[in-house]
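A.B. asks: Turn this into a structure:
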Amino acid sequence: MFARAHLLRAHNLKRGMKMKRLALVAAIVSTMFFSFASGAFAQADLQPLAVVKLNKSESITLKQLRTRVELYQKQNNNQAFSVEQKKQILESMIDEKLIIQSAQKSGLSLTETQVNKVFLQQLSMQVGRQVSEAEFAEIIKSQTNLSLDDFMKKTVGMSVAEYKTHLKNQIIIRQYVESMYKDEIGGATATDAEIRNFYDLNKASFVQNDMAKIFLVVVPKGNDVEAARSKANKMLNDLKDKKLSYESIKANATADKTYQGGDLLIQKSVQHAQQLGMSAADLNELFGKSVGFISNLTETKNDFQFYAVRQKYPAKMLSISDVVQPDTTITVYEYIKQNLSSQKQGEAFLAALNKFAKSLDTPENVDRKKTGDALDKLLNW
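C.D. replies: Have a look, this model is predicted:
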């Protein structure tokens, strides 16, 4: 289960594995250095299990292995790991250090700016919009009353600085392996037969629910409720009188900043009703309106709103040539191709990683301090 090819989480192939792949790339899922309880086992925890010395001498201690195992146990519902599984986790940690040291020896490096850019992309994905580190810290503080450092330690076992170091290693490893095996990885794409076979086997999954494109305008009340009401009413009346267009309202919202206006594609579902702050009955009423309908002004606790129905799309089974979503250009065929190709490239990347790690794992590069029964005894906790 924990073979070398399981070193990365970047491509979760969803094969029903009982345990997640060992991580190096992408999600905030792995850890390398955080403190563990000491006590009677402190001295034993500090003894090295292996020393990686391809470029420099780096030890992997029992303490570090305990840390990694504990994290994976948390990620897998506190599932207890066997001695054999712990040994395989140790092997993956050796592989990590081998590849990182090889990349460093080749001169591959990243700047702090490059690492921070990827870090902010990850934070922004969590929020759903572009945020700075300071903005994310404010969100975490307001929602959890924790500092960003404490939040990171609680969720991923590392401080911000430690995680950025970890992230830097992940990026270096990916770039390094992909540069050496770019033809094998890049050439792994789905064939026409594979795409059509996947569609035929999963045809029932490609269904478009009843959908509608609405133009929603939201004017926050702010500190002057009547001014907000007046602004919303004027836009509503000007839109009805054709003094304003949808495009002008949307364009002005970018500069104005005191309201939001734009198109939304919504489904006829309970989930979308909740997202819009509507009851199921209200959503049904919306879907009953004709294209071109413009609602009255609605007051909520925090804002004033109105909407217009711009287009409606009936529910249907999607053919392989249909677009996945209205008002887009990606067809079901292209969508399947992208996903299958991504999966195949993930498999090719893991195969390349496995191959490369094996080539580096020599007695000159790795000194395994504990093996056989002695290692089994240490890992029997």
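A.B. asks: contacts and neighbour counts: CA atoms only from here.
C.D. replies: Fine.
A.B. asks: tell me the strands in the stretch 101-250 of the chain, going along the chain?
C.D. replies: Applying DSSP state E, counting those that start in this stretch to the stretch 101-250 of the chain gives strands spanning 207-208, 211-220.
A.B. asks: How about the secondary structure of Arg9?
C.D. replies: coil (DSSP: H, G, I helix; E, B strand; the rest coil).
A.B. asks: My read is that it contacts Tyr72, right?
C.D. replies: No - with contact defined as Cα atoms under 8 Å, Arg9 does not reach Tyr72; the gap is 11.9 Å.
A.B. asks: could I get the strands of the stretch 101-250 of the chain as a markdown table with distance to Ile100?
C.D. replies: Shown next, in a markdown table, are the strands of the stretch 101-250 of the chain (distance: least, Cα to Cα, whole Å):
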| stretch | distance to Ile100 |
| --- | --- |
| strand 207-208 | 45 |
| strand 211-220 | 49 |
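A.B. asks: Could I get the contacting residues of the residue lying closest to Phe81 once chain neighbours are set aside?
C.D. replies: Spatial nearest neighbour of Phe81, excluding adjacent residues (Cα to Cα, 6 or more residues apart in numbering): Gln73 at 7.5 Å. Neighbour list for Gln73: 79-81 [criterion: Cα atoms under 8 Å, 6 or more residues apart in numbering].
A.B. asks: Would you do the same for the sequence below? I want to compare the two.
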Amino acid sequence: MGQRAVVIVIVLALAVGSSFFFYSKQAGAPQPATGSQQNSAASFGLDKQAENPEPLKIDFNAIPDIIAEIDGVPIGKAGYVLALKGFQRSARKFGAKVDKEAFQKVKKDIIASIISRETFLHEASKENIKADEAVVAEKLAQVKAGFPDQKIFQNALKEQGLTEDFLKKEIVKAVIIQSLVEKNILSAINITDEALRNYYDLNQLEFEKEEMIQAAHILARADAKSSPEEKKKARERIGEIKRKLNEGADFGKLASTESDDKAAAANKGDLGTFSKGQMVEEFSKAAFSLEPGEISDIVETQFGYHLIKVTKKVPAKVVPFEEAKDSIKAKLTQKITGEKIREYIKRLKKEFNVKVMV
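C.D. replies: Take a look at the predicted model:
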């Protein structure tokens, strides 16, 4: 993700409530895990569903009308209340028990985010930085494109107690901050080829790519919930498919019509390219023992019975410097940008004599 996009995403999330931007379409089928995955409730400081979760209670009347002061300008509580209500809705939606300590941290983070944003906007106003309407329109279109259709987009806004006009105003603020950061921070960042080479030489393990393969499979599902009789039938069915393949049947066609993995079946059984650690051990061991064009014997995993066909092998290699150069630059730019932004906001807060009142 480019630095301009990073700035916009961060500001939007802070401005109108993170849960609105975490919306995503549900997949038609389970996807293979490629690492530990966090549930979105956990990322909000919420525990998993409790048997009798207590509703999150927030005394909004106890929040002072003015939550901060920046350069003598009072900051009202509206944005803070909006963010807290968004968090409250998320807690209710997940039916989750809220950890008090985690909630205190959430409140502290919200306040810090609001103050940072308002401090940036105050400085931008002093520098007479305006939002480019074309950029605002583009960013609004990008947000809308993250939803399957307009109706779902409007429902998501309504669920968060927002309007499209409010969202557009928040995007205007985000674009102003983006322009401020580009002018005063990004424009001054210059990473030399020597720095890129030094990073590459000192972090060689990062550029070692393990062996990968591209493979397709046919699945006769028989998982832990299946009865012995169901497992027997699945084993017999995959055996019959294997017999057809031995007689010359087309693997892709059979995968499309016979496999219980419907997501892969839609693409003739293709699973794409993967490394050993991305698949369960039994599947991976069998797949990596094959040469391109070969079809495995029946392989049993926790999901059922598989037939695997390897279509391509990608040998292990060390990514050369010229190929890795752009990704190194993006990584270092992001790191330096984060450091510079923290230094910049610290300086501005001191300059504007920021006072927090909650």
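A.B. asks: How close are the two chains, by TM-score?
C.D. replies: Taking TM-score structural alignment, normalised by the length of the second structure as the basis, the two superposed chains have a TM-score of 0.51; 279 aligned residues with a Cα RMSD of 6.1 Å.
A.B. asks: sorry, back to before: CSV please, covering the strands of the stretch 101-250 of the first structure and showing mean neighbour count and distance to Ala188 of the first structure.
C.D. replies: CSV is the format used below for those (neighbours: other Cα atoms under 10 Å; distance: least, Cα to Cα, whole Å):
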stretch, mean neighbour count, distance to Ala188 of the first structure
strand 207-208, 15, 28
strand 211-220, 21, 35
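A.B. asks: Figure out which of these is closest to Thr191 of the first structure.
C.D. replies: strand 207-208 (23.3 Å; Cα to Cα).
A.B. asks: mean shift between that closest one and the second structure?
C.D. replies: Comparing strand 207-208 of the first structure with its match in the second structure after superposition yields a mean distance of 2.7 Å (mean Cα distance after the TM-score superposition for the first structure).
A.B. asks: What are the contacting residues of that strand?
C.D. replies: The contact list for strand 207-208 of the first structure (Cα under 8 Å, 6+ apart) reads 314-318, 325.
A.B. asks: Derive a ChimeraX selection command for the buried subset of the residues you listed.
C.D. replies: Typed into ChimeraX, the next command selects the buried ones out of the contacts of strand 207-208 of the first structure (criterion: 16 or more other Cα atoms under 10 Å):
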select :318
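A.B. asks: nearest to Lys86 of the first structure, of the contacts of strand 207-208 of the first structure?
C.D. replies: Closest to Lys86 of the first structure out of those is Gln325 (45.1 Å), distances taken as Cα to Cα.
A.B. asks: Please name the residues that touch Val118 of the first structure.
C.D. replies: Val118 of the first structure sits next to no residue when contact means Cα under 8 Å, 6+ apart.
A.B. asks: That one pairs with which position in the second structure?
C.D. replies: By TM-score structural alignment, Val118 of the first structure lines up with Gln142 in the second structure.
A.B. asks: Tell me the spacing between that match and Ala131 of the second structure.
C.D. replies: Look at Gln142 of the second structure and Ala131 of the second structure: by Cα to Cα, to the nearest Å, they are 17 Å apart.
A.B. asks: Check Val354 of the second structure too.
C.D. replies: Separation of Val354 of the second structure from Ala131 of the second structure (Cα to Cα) stands at 25 Å.
A.B. asks: Pick out whichever of those two has more residues nearby.
C.D. replies: Val354 (19 against 16; other Cα atoms under 10 Å).
A.B. asks: From what I see, the more buried one and Val73 are in contact.
C.D. replies: No - taking contacts as Cα under 8 Å, Val354 of the second structure lies outside contact range of Val73: 9.3 Å.
A.B. asks: Can you list the residue ranges for helices in the second structure?
C.D. replies: 3-16, 18-21, 40-43, 78-94, 100-126, 133-145, 150-159, 164-184, 193-202, 228-246, 251-258, 262-265, 281-288, 321-351 (DSSP state H).
A.B. asks: so where in the first structure does the third one end up aligned?
C.D. replies: Counting by TM-score structural alignment, helix 40-43 of the second structure pairs with no residue of the first structure.
A.B. asks: buried set for that helix?
C.D. replies: By neighbour count with 16+ other Cα under 10 Å, helix 40-43 of the second structure contains the buried residues Ala41.
A.B. asks: now for that helix, which elements pack on it?
C.D. replies: Counting contacts by 3 or more Cα pairs under 8 Å, 6 or more residues apart in numbering; DSSP states H and E, helix 40-43 of the second structure packs against strand 46-49, helix 78-94.
A.B. asks: Arrange the ones you listed in JSON lines, one row each, with distance to Ile341 of the second structure as further columns.
C.D. replies: As requested, these are exported to JSON lines (distance: least, Cα to Cα, whole Å):
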{"stretch": "strand 46-49", "distance to Ile341 of the second structure": "29"}
{"stretch": "helix 78-94", "distance to Ile341 of the second structure": "22"}
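A.B. asks: for these, which one sits closest to Met279 of the second structure?
C.D. replies: If you check each of these against Met279 of the second structure by Cα to Cα, strand 46-49 wins as the nearest, at 26.5 Å.
A.B. asks: Give the other helices and strands that that closest one contacts.
C.D. replies: Here strand 46-49 of the second structure touches helix 40-43, helix 78-94, strand 96-98, going by 3+ Cα pairs under 8 Å, 6+ apart.
A.B. asks: so which of the ones you listed is the most packed in?
C.D. replies: Mean neighbours per residue, mean count of other Cα atoms under 10 Å, is largest over these for strand 96-98, with a mean of 22.
A.B. asks: residues touching the residue located most distally from the centre of the second structure, list them.
C.D. replies: No residue in the second structure sits farther from the centre than Glu247, which is 44.9 Å out by Cα atoms, centre = their mean. Going by Cα under 8 Å, 6+ apart, Glu247 of the second structure touches no other residue.
A.B. asks: The counterpart of Ile10 of the second structure in the first structure - nearest residue in space that isn't next to it in sequence?
C.D. replies: Mapped onto the first structure by TM-score structural alignment, Ile10 of the second structure lines up with Ala26. Nearest residue to Ala26 of the first structure, sequence neighbours excluded (Cα to Cα, 6+ apart): Ala10, at 5.2 Å.
A.B. asks: so how many other residues sit close to His122 of the second structure?
C.D. replies: Neighbours around His122 of the second structure, by other Cα under 10 Å: 18.
A.B. asks: Could you tell me how far the alignment partner in the first structure of it is located from Thr61 of the first structure?
C.D. replies: Under the alignment by TM-score structural alignment, His122 of the second structure pairs with Leu98 in the first structure. Distance of Leu98 of the first structure to Thr61 of the first structure, given as Cα to Cα: 15 Å.
A.B. asks: same question, Ile94 of the first structure
C.D. replies: To Thr61 of the first structure, Ile94 of the first structure is 11 Å away according to Cα to Cα.
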